[in-house]
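Trainee: What would the 3D arrangement of this be:
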Amino acid sequence: MSSEWLSVAEIFGEDVFNDAVMQERLPKKVYKKLKQTIEEGKELDLETADVIAHEMKEWAIEKGATHYTHWFQPLTGVTAEKHDSFISAPLPSGKVLMSFSGKELIKGEPDASSFPSGGLRATFEARGYTAWDCTSPAFVRKDAAGAILCIPTAFCSYTGEALDEKTPLLRSMEAINKESIRLLRLFGNTTSKKVTPSVGPEQEYFLVDAKKFLQRKDLIYTGRTLFGAMPPKGQELDDHYFGTIRQRVASYMKDVNEELWKLGVAAKTQHNEVAPAQHELAPIYAEANIAVDHNQIIMKTLKKVACEHGLKCLLHEKPFAGVNGSGKHNNWSITTDDGINMLDPGKTPHENVQFLLVLACILKAVDVHADLLRESAADPGNDHRLGANEAPPAIISIFLGEQLQDVVEQLLSTGEATHSLNGGKLQTGVTTLPDLTKDATDRNRTSPFAFTGNKFEFRMVGSRDSIAGSNVVLNTIVAEAFAEACDVLEKADDFDTAVHSLIKEYLTDHQRIIFNGNGYSDEWVAEAEKRGLPNIKSMVEAIPALTTDKAVELFGKFGVFTKAELESRAEIKYENYAKAINIEAKAMIDIAAKQIIPAVVKYTKELADTVLAVKEAGADASVQAEMLADISGLLTETKAALKKLEAVTEEAAGKEEGKVQSEFYHFSVVPAMEGLRTPVDELEMIVDKEVWPMPSYGDLLFEV
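Mentor: Modelled structure (predicted):
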């Protein structure tokens, strides 16, 4: 075993109050009660919480912590925290005690008035609560503020509504656990006690030089370039993908890994992605709520460590036009507490009736609720990414692969599957290379929801977004399909006949959702329309899925969202979209008016002076004159487009907030923004680089 591996093994989880630490530090009785709370949901009494809090505090202080925070995920897309020191009231001697009670551990009370609530709370109704999520371990984070004990929590209003990402996720995990156990019992499984969705989110990101970043107001204000002409070379040679990692980036990745390992995040894979300056980090699978927390830690760590290396990490879904954007591939499966993956087809899936029922239920769930799954990946940045030849289309479909597709076709045609395709051997044709075992199924990078051996990969999630929303939808829609299947099968006189009939019924009714071809093609768009599949192209068009009668019934049935909570989330999303586009439009106006147009005007004067000087010298000034005419024409177009954007942005501000305003931003302001960008990007191609007021795409993408 190498010394490097030993060092990783030694540091992994060293800043986490994990199970090993709890076993070591907590009295056996207290540890047992806490484990019952974590595994069985039993209530934790205050006396036990006091003991846990004391030991957690002592451990954190040993790690250098002076403060603690209830670390939560409000509906802002990022995490939030308020730091409190361990200091208690001063003693008569002038000294202080360091204390932390069970009550402080279990419940916090932040000001909820300034967090998005979508009308659930009035501004003057400030009280909100954070509640300890003991299923996700506390950790000590070290940064410029010192060492902080971070306690993962849920966040709800004074009247109990969920104001965060974590609460509905935990509710949805309880729903799929309950319905999965029902299904397993039907197949004679009496040993599994709990079923948990497992998630492995791959995280894509860009790295740019910090000094160049600070010269781009669009990146500072919006996280993406609002202007920018493509350099001579982009990603067309495919030479960046999996290429040798540059030394500066490799040093950055090393530090990212070390920080994540200390925090118990099992960062495993790192590589260059398709676009220049784009990279990816992938962790090992974890339970859904822990995976959500870990992904937030990953995003924060990527940004923090970048600053330490003179870099900036861009998590926007489309920071650069013309090259690939960034997403987050959400790999989802469901696993029992005794290690059974319910999405594992085995070597002969045609004989695995339980798997076939699970698969049929998932097909049904995704077909019935395709609009909700699409909405869960809706984001202003994702509007630039989804549907391009780099990401899944905005149409939801499922890729099964050759092996499962063959089994499904057998069941649909004859009602019985008698064989499964095998992978066989892959012969390379080189005698010195070994023959490889070939998978029974290829991969499909164009599918938004692809089966990849023993899991489904939902590829639509935006790179900045919390993965909580998508997993809430996945957990709940599959729970519903399982529940409906169990309702039928629990009443059946002949279980074997009933389950085979149900599998065929679900496959017949929902086969339209299966598509194994090229999801990027125009032919698929036309085919999907024939099949009646929704093609929801933008966030604004996706949001209404949250408040349909179908969605209200679904989430209400499993206690994941109330109708009021769904309506509030729709309102928040409309508001967020309008604000995001408004900021982008104002940033474009500011940059064009104060930087680009003045720079071009100055350059046209220099060019005009050159034309006159050349003519006075008796030489041909036609080239200079032609350049001056072209630039002047584009400058006129730019000024006209700027005026139009100013007018339409001002008009948007006066629209009724919510759906009406968001639609106006999408259908009127966004096209006006594109109208301004077009002549500016053309100007960048012909104006002297020394005059252009900001770093180019070439500077940003290739000089890292």
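Trainee: switch to C-alpha atoms for all contacts and neighbour counts from now on
Mentor: Fine.
Trainee: W71 versus the residue nearest to R224 when sequence neighbours are not counted, what's the distance?
Mentor: Leaving aside its chain neighbours, R224 sits nearest to P319 (3.9 Å; criterion: Cα to Cα, 6 or more residues apart in numbering). Distance from P319 to W71, counting by Cα to Cα, to the nearest Å: 28 Å.
Trainee: One more: N582?
Mentor: 30 Å.
Trainee: still on that earlier bit, list the contacts of the residue nearest to R224.
Mentor: P319 makes contact with L219, G223, R224, T225, G325, according to Cα atoms under 8 Å, 6 or more residues apart in numbering.
Trainee: Please confirm that D84 is located within a strand.
Mentor: Yes. Assessed by DSSP: H, G, I helix; E, B strand; the rest coil, D84 belongs to a strand.
Trainee: Next, count neighbours for the residue nearest to H329 when sequence neighbours are not counted.
Mentor: Distances taken as Cα to Cα, 6+ apart place R459 nearest to H329, at 4.3 Å, with adjacent residues excluded. R459: 24 surrounding residues under other Cα atoms under 10 Å.
Trainee: List the residues that contact R459.
Mentor: By Cα under 8 Å, 6+ apart, the residues touching R459 are G327, K328, H329, N330, A391, P392, S447, P448, F449.
Trainee: By neighbour count, which of the residues you listed wins?
Mentor: G327 (30 neighbours).
Trainee: check contacts around that one.
Mentor: Q203, E204, E317, A391, R459, M460, V461, G462, S463, R464.
Trainee: who touches the residue nearest to it when sequence neighbours are not counted in this structure?
Mentor: Excluding the flanking residues, the one nearest G327 by Cα to Cα, 6+ apart is S463, at 4.2 Å. Shown in contact with S463 (Cα under 8 Å, 6+ apart): Q203, E204, Y205, L315, H316, E317, S326, G327, K328.
Trainee: Alongside the first, I'd like the structure of this one:
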Amino acid sequence: MSTLRFEALKVSSARKPVKFEELDKKSAIFGSNVFNDKSMRQYLTSDAYQGVKDAVQHGKKIDRKLADYIALGMKEWALSKGVTHYTHWFQPLTGTTAEKHDAFFETSYDGSDPVEKFGGGQLVQQEPDASSFPNGGIRNTFEARGYTAWDPTSPAFIFGTTLCIPTVFVSYTGEALDYKTPLLRALNAIDEAATSVCRYFDKNVKKVTATLGWEQEYFLIDSALANTRPDILMTGRTLLGHTSAKGQQLDDHYFGSIPTRALVYMRELEYECMLLGIPVKTRHNEVAPNQFELAPIFEETNLAVDHNSLLMDVMQKVAERHDFKVLFHEKPFKGVNGSGKHNNWSLATDTGVNLLSPSKTPMSNLQFLTFFINTIKAVNTYEALLRGAIASASNDHRLGANEAPPAIISVFIGEQLTKVLAELEGVSTGKLSPEEKTDLKLNVVGKIPDVLLDNTDRNRTSPFAFTGNKFEFRAVGSSANCANSMTTLNTIVAKQLKEFKVEVDNLIENKDMKKDDAIFNVLREYIKQSKNILFEGDGYSDAWEIEAGKRGLSNFKTTPKALQARVSEQAISLFSEMNVMNHVEVEARYEIELEEYTKRIQIEGRVLGDIARNHVIPTAIRYQNTLIENVRGLKEIFGAEYETIGKEQIVLIREISEHIAGINMKVEEMTEERKKANELGAQESAEAYCDAVRPYFDVIRNHCDKLELLVDDEIWTLTKYRELLFTK
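Mentor: Reported below is the predicted structural model:
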């Protein structure tokens, strides 16, 4: 083992476990660093408090005078907790969060009369540089102005000694430059559309909220070992490395006893989450070695997205204190499971009803079927757009194997619900007789809870699966911002519900149908139209790929192809009609995501070439020289017999030379392909990096991994898979 790897392992093995003790019950500390309802009641005037509540519940605008009172109360609360700075916390299109800290502390022009100052102006709006963030051409360097604006629907929180105020981020001309703004618009669209449909069943419903429960998968790697791997540090994944003799094949890690060091990390992480109001509830070992998962209680989607973005930052900061590195990459290690971020989505009314949860009454179940079938119809219509919403260079590595869903979007609902839909499809056209209606409600609709109770199942190869009282969008990648997929999903369902309402009302008004008859007739047609998207089998099979093609479903295996659906006429029309994004915002995001894909593959190519030539080849030559000296020694001792005695060493020398030559040749070819790709336009460049540059990665890696098996372990400089995956 090389000195570098030995020292890294020595640091890991000698490290004393960090002790962490929770001093309070989680319920006692939950949200104590959040400017929540309890804090607002204590620090705000009644008018200021009501102003925030009206903004959150009814979307009313907060005037500047009221904002001054809110800012004053927020500042006093923050100062009482030792806070010294504040920041507008936002989510630009970088995939991470952004913040610029300003001190409360101010002085007069002559330096006297210091005071802690924070007013409505600082709370409501700030002006970060918009040109230095990804903007897809919306902003130029000489047009740098952009605005962050307070989002009162997501409460301010304290992290460290900084008051963080969740905000949207828009350009000077008003286009969204972040993930939050389109999401808020999509959530408003689904609220309006779903509320209108709900009133067929309950006139008391005034608001429908989209809910989200994400499941965050991740790897924990010892930071000392990770620091010996340039590929992990620069790209978040291993670009080379031979698979360990033992991986996940024994299935002994999944749901096993959590390693002590990882558990101590998790406990501190959960403590920080409790302070920040992130309701994490579940933790467990995942399938791959050193892979774990945490999941929260369901929340309103905007807040859930904020919490997930915040959590990923907190996870890294806590990991540093425990000498861990967190890997969010969808496929950091070859040959073992990758990581996803399953987005569990549902809709809830202000009357306390989960619209995707059946009940004991036929009327409630008709409501369930309405939202259930409309969601399926929406996915059927916009399956290519959903695929585009989860496309990334890193997720391309994950989709299609090791329990990750394939690139073909389909919906799994289970055998029993498939039978229910088949029976509904057989409903007669037009008005139902009293006997037909009674039979339908009692024997089909009324029995749905019993069907779900014992007969729901899961299909881990399904990208979009119904799991009892929610849909699970399993194809979302672990490093992704949930807002991208949730903006698309809520928009397409809102559009579909809007169309459903028009069709039902038309039958009621123009065909003189009863409400239930109209609903059944429309749902029956939707079932017929959506059959292509339903699939219960093995998503990895070649047969499904062939069948999906016959059904007309898209199969975009790479990001450059998948992203084109984001700027299709269908997509631009959808987002524009639903007031989620205009064509400028849609096209800008497409440009940004293409550019990000290209840059990530470009960086990986450069890093791989660097490691191959500056780590692997020198190490291989060093070992090869040792073998050459050994052969020379044999020749001196045994004379002509050395050719027989040293035969294996000679074969090994030749094999090492072939791999070295292969690496050099392929790195040179890859570099030339990168140069060609760099001269092309955005779409063509991304496709060139995908089709002409990326294939070299596997070839170069194969040569490097073969050398890892041939070269003396004592001089191999790069930490190996067995050490990265099994060091506790």
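Trainee: which of the contacts of S463 of structure 1 still touch in structure 2?
Mentor: For these, the contacts that persist in structure 2 are Q203, E204, Y205, L315, H316, E317, S326, G327, K328, with contact defined as both residues aligned by TM-score structural alignment, their matches' Cα atoms under 8 Å.
Trainee: can you confirm the fifth one is in a strand?
Mentor: Which is H316 of structure 1. No. With three-state DSSP as the criterion, H316 of structure 1 is located in coil rather than a strand.
Trainee: Map the residue nearest to G327 of structure 1 onto structure 2.
Mentor: Using TM-score structural alignment as the criterion, S463 of structure 1 maps onto S478 of structure 2.
Trainee: The stretch 351-500 of structure 1: strands as residue ranges?
Mentor: 398-399, 425-426, 436-437, 449-451, 456-458 (DSSP state E, counting those that start in this stretch).
Trainee: circling back: most surrounded residue in the contacts of P319 of structure 1?
Mentor: Within those, G325 tops the neighbour count with 28 neighbours, counted by other Cα under 10 Å.
Trainee: Is the residue in structure 1 sticking out farthest from the centre in a helix, a strand, or coil?
Mentor: No residue in structure 1 sits farther from the centre than G618, which is 63.3 Å out by Cα atoms, centre = their mean. Three-state assignment for G618 of structure 1 (three-state DSSP): coil.
Trainee: What of A282 of structure 1?
Mentor: Assignment for A282 of structure 1 (three-state DSSP): strand.
Trainee: Alignment lookup: it to structure 2.
Mentor: Per TM-score structural alignment, A282 of structure 1 is aligned with A295.
Trainee: same question, A53 of structure 1
Mentor: Aligned partner of A53 of structure 1 by TM-score structural alignment: A71.
Trainee: what separates that match from P289 of structure 2, distance-wise?
Mentor: Applying Cα to Cα, the value for A71 of structure 2 to P289 of structure 2 is 47 Å.
Trainee: which one of these two has more residues nearby?
Mentor: P289 (24 against 21).
Trainee: Just want to check the distance between the residue nearest the centre of structure 2 and G277 of structure 2.
Mentor: For structure 2, A480 is the residue whose C-alpha lies nearest the centre (Cα atoms, centre = their mean; 3.0 Å). Distance, A480 of structure 2 to G277 of structure 2, by Cα to Cα: 21 Å.
Trainee: Name the secondary structure element that contains Y86 of structure 2.
Mentor: Using DSSP states H and E, Y86 of structure 2 maps to strand 85-89.
Trainee: Could you tell me where that strand falls in structure 1?
Mentor: Going by TM-score structural alignment: strand 85-89 of structure 2 matches residues 67-71.
Trainee: can you list contacts of the matching stretch?
Mentor: 79-86, 108, 130, 132, 147-153.
Trainee: Translate K246 of structure 2 into the numbering of structure 1.
Mentor: Looks like K246 of structure 2 aligns to K233 there (TM-score structural alignment).
Trainee: tally of neighbours for its match?
Mentor: K233 of structure 1 has 11 neighbours, counted by other Cα under 10 Å.
Trainee: Does it belong to a helix, a strand or coil?
Mentor: Applying three-state DSSP: K233 of structure 1 is coil.
Trainee: what sits against it?
Mentor: Residues in contact with K233 of structure 1 (Cα under 8 Å, 6+ apart): none are found.
Trainee: circling back to that earlier point, and the match of A53 of structure 1, that's in a helix?
Mentor: Yes. The assignment for A71 of structure 2, made by three-state DSSP, places it in a helix.
Trainee: What separation do you get for the residue lying closest to the match of A282 of structure 1 once chain neighbours are set aside and W345 of structure 2?
Mentor: Of all residues not flanking A295 of structure 2 in the chain, E215 sits nearest, at 4.6 Å (Cα to Cα, 6+ apart). Distance, E215 of structure 2 to W345 of structure 2, by Cα to Cα: 11 Å.
Trainee: Check H101 of structure 2 too.
Mentor: 34 Å.
Trainee: What of S32 of structure 2?
Mentor: From S32 of structure 2 to W345 of structure 2 the distance is 27 Å (Cα to Cα).
Trainee: With neighbour numbers in mind, choose between those two.
Mentor: Between S32 of structure 2 and W345, W345 has the larger neighbour count (other Cα under 10 Å), namely 24 against 18.
Trainee: That one corresponds to which position in structure 1?
Mentor: With TM-score structural alignment as the criterion, W345 of structure 2 matches W332.
Trainee: Pull the contacting residues for the closest residue to its match other than its chain neighbours.
Mentor: Spatial nearest neighbour of W332 of structure 1, chain neighbours left out: V199 (4.8 Å); criterion: Cα to Cα, 6+ apart. By Cα under 8 Å, 6+ apart, the contact set of V199 of structure 1 is Y285, A286, E287, A288, A291, N330, N331, W332, S333.
Trainee: doesn't G469 make contact with the fourth one?
Mentor: Spelled out, that is A288 of structure 1. No. Counting by Cα atoms under 8 Å, A288 of structure 1 does not reach G469; the two are 11.1 Å apart.
Trainee: Would you mind telling me which of these two has the busier surroundings?
Mentor: Per other Cα under 10 Å, whichever of A288 of structure 1 and G469 has more neighbours is A288, with 26 against 20.
Trainee: And whichever residue in structure 1 pairs up with I637 of structure 2, how far from G41 of structure 1?
Mentor: Superposed on structure 1 with TM-score structural alignment, I637 of structure 2 falls opposite A617. A617 of structure 1 sits 89 Å away from G41 of structure 1, going by Cα to Cα.
Trainee: Of these two, which one has the most company?
Mentor: Ranked by neighbour count (other Cα under 10 Å), A617 of structure 1 and G41 place G41 first, with 13 against 10.
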